[in-house]
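Colleague: coordinates only, sequence not included:
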C-alpha cells in the first residue's frame, strides 16, 4: 500500500469525509480564529485563495472533514500525514472549529481515524504531537486513548513562538473494545 483509500467514516455523532469546496468558508473562519492561531504552525495561510487551494488539496489525501451528523455542519478536521509505508507508521493532526469546541468532537474523530488506520489499514503506530501549553489538544490526545511518551523540548514553532511538544502514540495493542 502506498496511500490511504478515500473513505467516509461514521463516528457516532459525527461523519468524517473528504473536504469539499463548500467547506472553504468554515475553514477560513477556523484558520483566522485567535484561539486556533495561537498554536497554529508558523506560516499557516489565511488568505481566501490559499484556503480554497488547501481545501482542494485536502480532498485528495487522507484528510477528513469532521461534520456533525445531526446538521452537517463542519466542526473539525483530522489528518494522517508523514506516513512511512515501509515501517507502517504515521502521524495524526486535528483542529476543532470554535463552534464545535467543548463537545468532545475532536477526541471522537481522532479515536475513529486512529482505530480505522490501526485495524483496517495495517498501521503499526500513530504519533500525535501536541504543544504542551495547548491544554485542549493535550486533553484531546488523552481522551482519544493515545499514550503519553514524553516531551520534545523547544520542538514546536507556532505563530506564538517556540514551545515544547508533548509526544503521544497509539498502537494496535492500545485499542480497547
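Modeller: That came through fine. As the structure is a prediction and not an experimental result, all values here were calculated from the model.

Colleague: okay, CA-based contacts and neighbour counts for the rest of this
Modeller: Fine.

Colleague: In the chain, which residue is most central in space?
Modeller: residue 94 (2.0 Å; C-alpha atoms, centre = their mean).

Colleague: so who does it touch?
Modeller: Applying C-alpha atoms under 8 Å, 6 or more residues apart in numbering to residue 94 gives the contacts 76-79, 106, 110.

Colleague: do residue 132 as well
Modeller: Residue 132 touches 138, 151, 163-166, counting by C-alpha under 8 Å, 6+ apart.

Colleague: okay, now the one to match up with it:
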C-alpha cells in the first residue's frame, strides 16, 4: 500500500467532513466540522504553507480516495522543545487498521527532513489513544515523558495529560 500526501482544497472539504467520526472528535478536533468552516481552515493551512510558517496540513489519499489528514506544526510549544515539530493525524474509519496513519506519518517526516524543518518530529498523545500510541511506536518514535498540557483541557477544565514521543529527523 502506498499513500499520497497532498494539500487539501475546497473540493476536498465534503469528503474530509464525511470522514470525521466520534474517534476523530475525541482525539483530535473536539467537534464536528462544517464544510464552510473546513474550507476556511484549509485556506489558513494553505496560507501557512505559502509563508513557510505555522501549522501546515495535508490530505492523505489511498487508492484515489481521501483516507485522512496529517499536519505538522513547528510553532506548537506545548510540552515540546525548540526544534520539535508537532504531528497530528486522523484516518477515516474505512481506512483504519491498514497502516495508513503510519505511512502518512513517515511520509510527512520525510518531507520535514527534505525541507529542513525542525530537528525532531513529535507526537503528543493521550495514553488511552492506543491507536496513536501504536503509530508512534511502529514509526520508530521513542517515548520521552508524560506532561500536563498547557493548552488542552477536559470538559471539567482539568489539563489533558499527554505522552510525548520523538523521532530524530
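Modeller: Okay, I see it. All values derive from a computational prediction rather than experimental measurement.

Colleague: what's the TM-score here?
Modeller: In this superposition the chains share a TM-score of 0.78, using TM-score structural alignment, normalised by the length of the second structure; 155 aligned residues with a C-alpha RMSD of 2.5 Å.

Colleague: counterpart of residue 61 of the second structure in the first structure?
Modeller: Using TM-score structural alignment, the partner of residue 61 of the second structure in the first structure is residue 67.

Colleague: for the second structure, what spans make up the helices?
Modeller: 13-18, 22-24, 35-51, 100-114, 130-138 (DSSP state H).

Colleague: By how much does the first one deviate from the first structure on average?
Modeller: Comparing helix 13-18 of the second structure with its match in the first structure after superposition yields a mean distance of 1.2 Å (mean C-alpha distance after the TM-score superposition for the first structure).

Colleague: Would you mind measuring the gap between the ends of stretch 37-47 of the first structure?
Modeller: 14 Å (C-alpha to C-alpha, to the nearest Å).

Colleague: Over to stretch 22-41 of the first structure?
Modeller: Using C-alpha to C-alpha, the two ends of stretch 22-41 of the first structure sit 24 Å apart.

Colleague: can you check stretch 65-84 of the first structure too?
Modeller: End-to-end distance for stretch 65-84 of the first structure: 23 Å, by C-alpha to C-alpha.

Colleague: contact partners of it?
Modeller: Counting by C-alpha under 8 Å, 6+ apart, 13-19, 23, 26, 62-64, 89-100, 105-106, 109-110, 113 sit against stretch 65-84 of the first structure.

Colleague: let's see 7 Å
Modeller: 13-19, 26, 62-64, 89-97, 99-100, 106, 110 (C-alpha atoms under 7 Å, 6 or more residues apart in numbering).

Colleague: returning to what we had before: the closest residue to the match of residue 61 of the second structure other than its chain neighbours: neighbour count?
Modeller: Nearest non-adjacent residue to residue 67 of the first structure, counting by C-alpha to C-alpha, 6 or more residues apart in numbering: residue 74, 4.2 Å away. For residue 74 of the first structure, the count of nearby residues is 22 (other C-alpha atoms under 10 Å).

Colleague: go on, residue 13 of the first structure?
Modeller: By other C-alpha under 10 Å, 12 other residues sit near residue 13 of the first structure.

Colleague: any idea where the strands of the first structure begin and end?
Modeller: When assigned using DSSP state E, the strands of the first structure occupy the ranges 9-11, 14-17, 63-68, 74-84, 89-96, 125-131, 147-158, 161-170.

Colleague: that older thread, give the equivalent position in the second structure for the residue nearest to the centre of the first structure.
Modeller: The alignment partner of residue 94 of the first structure in the second structure, by TM-score structural alignment, is residue 89.

Colleague: ok so, going back, include distance to residue 172 of the first structure and neighbour count when you put the contacts of residue 94 of the first structure into CSV, please.
Modeller: Putting the contacts of residue 94 of the first structure into CSV (distance: C-alpha to C-alpha, whole Å; neighbours: other C-alpha atoms under 10 Å) gives the following:
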residue, distance to residue 172 of the first structure, neighbour count
76, 25, 25
77, 22, 25
78, 19, 23
79, 18, 18
106, 20, 29
110, 15, 29
